[in-house]
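[1] structure for the following, please:
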Amino acid sequence: MTRVGLGYDIHRLVAGRKLILGGIEIPFEKGLLGHSDADVLLHAACDALLGAAGMGDIGEHFPDTDPQYKDACSIDLLNTTYRLVRQRGLSLVNLDATVFAQAPKLSPFKTQMAMRMADCLGVDHSRINIKATTTEGLGNIGQGAGIAAMCVVLLDNP
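    Sure thing, here's the model as predicted:
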């Protein structure tokens, strides 16, 4: 059985926080605001995996009202999510994601993010593709107020 899942996340940029995307720290004067480390890319990936497996969404599994997830490392959330997906007898065929950010420029970090995610999921790096784009100055993201990510995954029975 082949299944497709789609995930999306967005967080506000604020001073005084580290910017974590794809499980790596990106040098920038602002970071994403959230209950966990607010890694929008990994949150979108978790939602895509959970959606494809028919297992709800990230908020059901890691609620922001639960103190145990305060400042949680999203790479750990991705690892736990994929373990749940594997318990359903499904495995990742591929993951394709886009990060929407006016700044910082993310092109120099795409390969490192993809490798970090692939290592976390225990899959070949060729199964993970990360893209980055701006919104050409339009909307809240274009004005530098936040960063968003969208992810699609394909799962199959091994």
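[2] when you work out contacts or count neighbours from here on, use the C-alpha atoms and nothing else.
    Will do.
[3] surely residue 29 is in contact with residue 103?
    No. With contacts counted by CA atoms under 8 Å, residue 29 stays clear of residue 103, the gap being 10.2 Å.
[4] more neighbours: these two, which one.
    Each of residue 29 and residue 103 has its neighbours counted (other CA atoms under 10 Å); residue 103 has more, 17 against 13.
[5] contacts only, for residue 9.
    The contact partners of residue 9, by CA atoms under 8 Å, 6 or more residues apart in numbering, come to 40-41, 43-44, 148-150.
[6] one more to line up against the first:
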Amino acid sequence: MTFRIGHGYDSHRLEAGTGVTLGGVFIECAYRLIAHSDGDALIHALCDALLGAVGGGDIGHLFPDTDPQFAGADSRKLLAEVMQRVRAQGFCVVNADLTLIAQAPRVAEHISAMRAVLAELLDASIAQVNVKATTNEGMDAIGQKQGLAAHAVVLLQQAS
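    So this is what the prediction gives:
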């Protein structure tokens, strides 16, 4: 059996707004993400992890922020495209582990919904997808609620 590991990272600035989308779930809050697409940093990090695992470059190369067709793009659609590429190379997801680093918004009550959305997009069970969140304890730009960041790690297996 062939296994592949990928790691992804993404970050976006925050500004005053009415909500953010993270992990494919809209969260009402006093902020919005500044981004070319919907700014879903969890999905963007996940896309980079998947692309990294199959040697497929990165999300910025595949969906450049200079291309108007991706303005306001739903990151769930970007992830679906990335998964088509993963499957085309003969791989499936063993597990995905994502970490959100954000002072705001608070996401604990949304993690179950995020896991369900991501599991469906990854053709995986909820047990194969983990999402966790932490803060920066008030330190740096993230701690001052000026932005947020996400890391993702995936393990892929050659489909039999």
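[7] quick TM-score on the pair, please.
    The TM-score (TM-score structural alignment, normalised by the length of the first structure) is 0.97; 158 aligned residues with a CA RMSD of 0.9 Å.
[8] picking up where we left off before, list residues touching both of residue 29 and residue 103 of the first structure?
    With contacts defined as CA under 8 Å, 6+ apart, no residue is shared by residue 29 of the first structure and residue 103.
[9] tell me the first helix or strand C-terminal of the biggest strand by length in the first structure.
    Taking DSSP state E as the criterion, the first structure has its longest strand at strand 2-15. Using DSSP states H and E, the helix or strand that follows strand 2-15 of the first structure in sequence is strand 19-21.
[10] matching residues in the second structure for whichever helix or strand comes after that following strand?
    Toward the C-terminus, strand 19-21 of the first structure is succeeded by strand 24-26 as the next helix or strand (DSSP H and E). Across the second structure, the stretch matching strand 24-26 of the first structure (TM-score structural alignment) is residues 25-27.
[11] what about the matching stretch, how far off from the first structure?
    Compared with the first structure after the fit, stretch 25-27 of the second structure shows a mean deviation of 0.6 Å (mean CA distance after the TM-score superposition for the first structure).
[12] before we move on, the earlier item: type out the ChimeraX command that picks the buried ones from the contacts of residue 9 of the first structure.
    To isolate the buried ones among those in ChimeraX, judged by 16 or more other CA atoms under 10 Å, type:
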select :40,41,43,44,148,149,150
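[13] I'd say residue 125 of the second structure and residue 115 touch.
    No. Under the criterion of CA under 8 Å, residue 125 of the second structure is not in contact with residue 115, lying 9.0 Å apart.
[14] between these two, which is the more surrounded one?
    When residue 125 of the second structure and residue 115 are compared for neighbours, residue 115 comes out ahead with 24 against 15, by other CA under 10 Å.
[15] what helix or strand is the more buried one on?
    helix 111-121.
[16] buried stuff in stretch 25-37 of the first structure?
    In terms of neighbour count (16+ other CA under 10 Å), stretch 25-37 of the first structure has its buried residues at 26, 30-34, 36-37.
[17] rebuild these as JSON lines, extending it with secondary structure and distance to residue 99 of the first structure.
    Formatted as JSON lines, these follow (DSSP: H, G, I helix; E, B strand; the rest coil; distance: CA to CA, whole Å):
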{"residue": "26", "secondary structure": "strand", "distance to residue 99 of the first structure": "13"}
{"residue": "30", "secondary structure": "strand", "distance to residue 99 of the first structure": "16"}
{"residue": "31", "secondary structure": "strand", "distance to residue 99 of the first structure": "14"}
{"residue": "32", "secondary structure": "strand", "distance to residue 99 of the first structure": "13"}
{"residue": "33", "secondary structure": "coil", "distance to residue 99 of the first structure": "16"}
{"residue": "34", "secondary structure": "coil", "distance to residue 99 of the first structure": "17"}
{"residue": "36", "secondary structure": "coil", "distance to residue 99 of the first structure": "18"}
{"residue": "37", "secondary structure": "coil", "distance to residue 99 of the first structure": "16"}
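[18] quick one: these as TSV, columns for distance to residue 82 of the first structure too.
    Shown next, in TSV, are those (distance: CA to CA, whole Å):
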residue	distance to residue 82 of the first structure
26	24
30	29
31	26
32	23
33	24
34	22
36	18
37	18
